[in-house]
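Participant: For reference, the sequence and a predicted model appear below.
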Amino acid sequence: MENIERLEVLWYTTFNDKVKVIPTYIEGQILQNFLDENNRLPRWNVAF
């Protein structure tokens, strides 16, 4: 059991008329930043 008391979800627009960033690119950047800072991928990551 994870004993999670709270889960916060943030939603960002990555692609619309003004912003043009591929969502998969952003996902990769977030995972890379986590890996660089923690020397591992997030525990719940199932993509890699």
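Facilitator: Received the coordinates, thanks.
Participant: From here on, just use CA atoms for contacts and neighbour counts.
Facilitator: Noted.
Participant: Okay, and Thr24 sits in which element?
Facilitator: According to DSSP states H and E, Thr24 maps onto helix 23-38.
Participant: residues near Asn38, how many?
Facilitator: Residues within reach of Asn38, counting by other C-alpha atoms under 10 Å, total 10.
Participant: Next one for the comparison:
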Amino acid sequence: MAGLIAPVARLIEAFGRLPGVGQKTAQRLAYHVLRTPADEARALADALVAI
């Protein structure tokens, strides 16, 4: 993950720790979140924090 901005790298690493999620899928999920409208990304973050 050399060259990635630190927050993006952390997001990829976090997704990669989920069961059944490999490096490539973690990258896809992270980039999907980056393309998601801010309110939807915030809703996802809020849902994660709430549990």
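Facilitator: It's in. Note that the structure is a prediction, hence the values are computed from the model and not measured.
Participant: Please work out the TM-score for the two chains.
Facilitator: With the length set by TM-score structural alignment, normalised by the length of structure 1, the two chains reach a TM-score of 0.37; 27 aligned residues with a C-alpha RMSD of 3.3 Å.
Participant: that older thread, can you name every helix or strand that the helix holding Thr24 of structure 1 contacts?
Facilitator: Packed against helix 23-38 of structure 1, as judged by 3 or more C-alpha pairs under 8 Å, 6 or more residues apart in numbering; DSSP states H and E, are no other helices or strands.
Participant: Please point out which parts of that helix sit buried.
Facilitator: For helix 23-38 of structure 1, the buried set under the neighbour-count rule, 16 or more other C-alpha atoms under 10 Å, comprises Leu31.
Participant: Check stretch 23-35 of structure 2 too.
Facilitator: For stretch 23-35 of structure 2, a neighbour-count test (16+ other C-alpha under 10 Å) marks 26-27, 29-30, 33 as buried.
Participant: closest to Ala41 of structure 2 among the residues you listed?
Facilitator: Val33 (6.2 Å; C-alpha to C-alpha).
Participant: Cool, thanks, signing off.
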